[in-house]
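Asks: A predicted structure for the sequence below; I have some questions about it.
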Amino acid sequence: MSTQNDKARLFHCLHVPGQPLVLFNAWDAGSARAVAEAGAQAIATGSWSVAAANGFADGEHLPFAFALDNLRRIVAAVAQPVTIDLESGYGDAPALVSATVAAALKGGAVGCNLEDSFPTDGRLRDMRDQTARLAAARQAAEDAGVGMFINARTDVFFQKPADVHDMAMVDAALERAHAYADAGASGLFVPGVVNEPLIARLAEASPLPLNIMVMPGVPGRARLAELGVARISHGPGPYRGAMQWLAEAARAAMA
């Protein structure tokens, strides 16, 4: 039987630029098992989907204890490595982020996402503050003896509409990527960017394997692989698709 560290090592190895790991984000044990049975190499939760499935808004409105219980059920339901979306760490101070990560590790996670924006309004945190928070997360993993994959999410590209994204924003994201790598991050997650030249530059210059999120305008999987992306997340798309099917099926059944 694989240990948590075995799964952590495997999860790290799945991040290969040009051969991206595809994460079709789940929201509970049932959806995780369905994704696993479809051939997924790893399972990822998405905070938006987990919150919506349980009647909460995104942005850390879902109680953390609930998120942990959900994580434990998912880990028990699948054999694959599981990474959890921890949003902004459920706390501003590094010590709070450390406690959040430690709890996720105890729940069986081998990876996590940590955002560099405030959940209340989406503003970017000061880079030095976020670096300290990531360093605390890495220390928590080291204290637990697990080589956790810490996916440092930067919300630089959520600060402006896609039609005005430019190389200056790439440079800002890369500055954060280098600081986050030095703090112990394992990957760089840049949701919101859709432009091919910008994605290509991020993949080429990032010191960390690049994670892109599927959304309107983002190139397809094959093209993202050509651009050097190492991880593709589907975010809230799977949940929205499932709920759309459910609503249409319910309307048809009651017609």
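Replies: Cool, the structure landed.
Asks: hey, let's count contacts and neighbours off CA atoms from now on
Replies: OK.
Asks: could you pull out the strands for this protein?
Replies: 21-23, 43-44, 82-85, 111-115, 149-153, 187-189, 210-213, 231-233 (DSSP state E).
Asks: So which of those is the most surrounded?
Replies: strand 43-44 (a mean of 28; mean count of other Cα atoms under 10 Å).
Asks: Which strands and helices lie in contact with that strand?
Replies: For strand 43-44, the helices and strands in contact under the criterion 3 or more Cα pairs under 8 Å, 6 or more residues apart in numbering; DSSP states H and E are helix 29-37, strand 82-85.
Asks: take a look at this one as well, against the first:
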Amino acid sequence: MSQVEKAAEFARLHRKGDPLILFNIWDAGSAKVVSEAGAKALATGSWSVAAANGFSDGEAIPLSLLAVITRLISVTSPLPVSVDLEGGYAIEPDAVAANVEKIMDHGAVGINFEDQVVGGRGVHPIEMQTARIRAIREMADRREMPLFINARTDLFLQESDTAHHQILLDEAYRRAEAFAEAGASGFFTPGLVDAELIEAVCDRSPLPVNIMVRPTTPDNIAMGRLGVSRISYGPAPYRTVMGMLKSEAEALYQQT
């Protein structure tokens, strides 16, 4: 498939009630393994990619290196590839769009784009975030690329007390609607774990909803019934693999 065809296929895989499962990867090697396991598409996780290359999360890994990693994944796998671009490595809309274009030029057909203030506190005002999303969409449209913009809100992730998530719903609905109007393709709500609230967001969102698996989220079958369109695993796969590597290494060195 061409890049445009991959982008169209990636969008088609987001089906409410029949969610796309993304077991997040961090390099070409992990992409190969996950592809061979039966994945229909690939998606990086920013935490995992950063950690695998010796960086912390939060746009610490250089954009130029992220672009190279994107290229290696996209040229070694036939599957659509979405890249976690965090906050776009910039604040101003035009600068964000230019950075997204670099990643798109290296093979990505989708991005995660979050509304938290990277390196700061809180989330960007709706007006600012919608302007940033709109700039990305306009750039992609000029390139005739149906880029999948997975618009992430960090409202729930930044509130560690899940008992308070209910009061964040109205703001989440406003953001989903505004992001959709600006040209987003999906709505990502990491940190949201309660089944009733997940169902409420899926019912109200004009965009396909992405939920990230956490220890207390419903299982994948249940999330499909709640109306989820995309399920991702974030840094969990990387942490599992590195945990196994560490355990085996420790066992080896303890014998000597």
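Replies: Good, I have the coordinates. If you're wondering where the values come from, they're calculated on a predicted model, not measured in any experiment.
Asks: thinking again about what came up before, can you redo the helices and strands packed on strand 43-44 of the first structure as CSV, where the extra columns are distance to A181 of the first structure?
Replies: Shown next, in CSV, are those (distance: least, Cα to Cα, whole Å):
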stretch, distance to A181 of the first structure
helix 29-37, 29
strand 82-85, 19
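Asks: Need the nearest residue in space to A57 of the first structure, chain neighbours excluded.
Replies: Once flanking residues are discounted, A57 of the first structure sits nearest to A51: 5.8 Å by Cα to Cα, 6 or more residues apart in numbering.
Asks: Now do the contacts for that neighbour.
Replies: A57, D58, H61, L62 (Cα atoms under 8 Å, 6 or more residues apart in numbering).
Asks: if we can go back for a sec, please identify which of the strands of the first structure is closest to V101 of the first structure.
Replies: strand 111-115 (7.9 Å; Cα to Cα).
Asks: and that closest one, what does it pack onto?
Replies: strand 82-85, strand 149-153.
Asks: Which residues are in contact with the most centrally placed residue in the first structure?
Replies: Centroid check for the first structure by Cα atoms, centre = their mean gives N113 as the closest residue, at 4.2 Å. Going by Cα under 8 Å, 6+ apart, N113 of the first structure touches T83, I84, D85, L86, E87, I150, N151, A152, R153.
Asks: Test my guess that the first one contacts G111.
Replies: Yes - using Cα atoms under 8 Å, T83 of the first structure makes contact with G111 at a distance of 4.1 Å.
Asks: longest single helix anywhere in the second structure?
Replies: Ranked by residue count under DSSP state H, the longest helix found in the second structure is helix 236-254.
Asks: Name the residues of it that are buried.
Replies: For helix 236-254 of the second structure, the neighbour count (16 or more other Cα atoms under 10 Å) marks A236, P237, Y238 as buried.
Asks: quick one, which of the helices and strands packed on strand 111-115 of the first structure is nearest to M127 of the first structure?
Replies: strand 149-153 (11.8 Å).
Asks: Just to confirm, what residue range of the second structure does the closest one align onto?
Replies: Taken onto the second structure by TM-score structural alignment, strand 149-153 of the first structure occupies residues 148-152 there.
Asks: mean per-residue distance, the matching stretch to the first structure?
Replies: Average distance, stretch 148-152 of the second structure versus aligned residues of the first structure after superposition (mean Cα distance after the TM-score superposition for the first structure): 0.3 Å.
Asks: what sits up against that stretch?
Replies: So stretch 148-152 of the second structure is contacted by 7, 10-11, 109-115, 133, 137, 179, 183-190 (Cα under 8 Å, 6+ apart).
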